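Peer 1: need a 3D model of the following:
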Amino acid sequence: MAKPLSRRHFLRRTVAAAMLALPMVATAKKSPPKASKASVHYQDHPKGRAMCGRCRFFLPAVGHSNGMMMQGIKTNGTLAIGHCTKVAGRIAPTGYCILYTPRVHSE
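Peer 2: Predicted coordinates:
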């Protein structure tokens, strides 16, 4: 029959396992680098109706969305610069790049 583990031995094994798993957790949280504006042909004006404010990757400035379909518009009607999950730097809601993907609205 197997000898039961002592509390001390159990704790040592638990700490060792946690130490081995730590590097895997740290590397899993790193996100891939964002693309440069030049590499995605970013422009600060829309291409027809396609614009960053309507893209699924656009993140409007916090507190500046009025909850309407067009994200990134302040309630006073001025445009708020936001960010993109794919492109580095500040992004205008009226901008456009080749990564544009329209938001999917559930209705």
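
Peer 1: drop to CA atoms for contacts and neighbour counts, all remaining ones
Peer 2: Fine.

Peer 1: against I91, how distant is the residue lying closest to A92 once chain neighbours are set aside?
Peer 2: Leaving out its chain neighbours, the residue that sits closest to A92 by CA to CA, 6 or more residues apart in numbering is I81, at 4.8 Å. As judged by CA to CA, to the nearest Å, I81 and I91 stand 6 Å apart.

Peer 1: for the comparison step, fold the sequence that follows:
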Amino acid sequence: MQRNKHGDPARRGFLKFAATVPGIAAALPFLLRAGEAVAQKMSKKAAKYQPNPKDGQRCDNCQFWIPPEGDGPGGCKVVEGEIAPEAWCVLYAPKG
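Peer 2: Below you'll find the model as predicted:
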């Protein structure tokens, strides 16, 4: 039987490794959520936000647009604050 450098059979080492994979997989969503919580949005000034569209580009056609809930304002995944649907910024990325 083949042995690894620690003297355990290679199969036993593999099984120990394989046993840790489900634990890592289970923790992954929590680690990803923690990363999202740390991420910060860019200020309107830094994004060069303007209340008017530019060359037909509008926030409500951007992949980062967050539609309003009810009568509330819209939002953005990457720019902070209330976002007007007809506004524009340098981070505009068409939905696709």
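
Peer 1: what does the TM-score come to for these two?
Peer 2: The TM-score (TM-score structural alignment, normalised by the length of structure 2) is 0.61; 68 aligned residues with a CA RMSD of 2.3 Å.

Peer 1: on that earlier part again, who's more crowded, I81 and I91 of structure 1?
Peer 2: I91 (24 against 19; other CA atoms under 10 Å).

Peer 1: aligned partner of the more buried one in structure 2?
Peer 2: Aligned counterpart of I91 of structure 1 in structure 2: I83 (TM-score structural alignment).

Peer 1: now do the helices in structure 2.
Peer 2: For structure 2, the helices defined by DSSP state H occupy 10-38.

Peer 1: who's in contact with the residue nearest to the spatial centre of structure 1?
Peer 2: Nearest to the geometric centre of structure 1 sits T85, at 4.2 Å (CA atoms, centre = their mean). Applying CA atoms under 8 Å, 6 or more residues apart in numbering to T85 of structure 1 gives the contacts K34, F57, F58, L59.

Peer 1: buried members of those into ChimeraX, please.
Peer 2: Buried residues within the contacts of T85 of structure 1, by 16 or more other CA atoms under 10 Å, are selected in ChimeraX with:
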select :57,58,59
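
Peer 1: which of the contacts of T85 of structure 1 fall within strands?
Peer 2: Those of the contacts of T85 of structure 1 mapping onto strands are F58, L59, per DSSP state E.

Peer 1: what is the nearest of the contacts of T85 of structure 1 to T101 of structure 1?
Peer 2: Nearest to T101 of structure 1 among these: F57, at 7.4 Å, using CA to CA.

Peer 1: how about that closest one, what's its match in structure 2?
Peer 2: F57 of structure 1 maps onto F64 in structure 2, with residues paired by TM-score structural alignment.

Peer 1: what residues are up against its match?
Peer 2: C76, K77, V78, Y92, A93.

Peer 1: you'd agree the match of I91 of structure 1 is up against P73?
Peer 2: Yes - counting by CA atoms under 8 Å, I83 of structure 2 touches P73, with 6.7 Å between them.

Peer 1: which neighbours do those two share?
Peer 2: Common neighbours of I83 of structure 2 and P73 (CA under 8 Å, 6+ apart) do not exist.

Peer 1: so how far is V38 of structure 2 from the match of I91 of structure 1?
Peer 2: For I83 of structure 2, the distance to V38 of structure 2 - CA to CA - is 21 Å.

Peer 1: and the equivalent of Y100 of structure 1 over in structure 2, what does it touch?
Peer 2: Alignment note: Y100 of structure 1 maps to Y92 in structure 2; criterion TM-score structural alignment. Y92 of structure 2 sits next to Q57, R58, C59, C62, Q63, F64 when contact means CA under 8 Å, 6+ apart.
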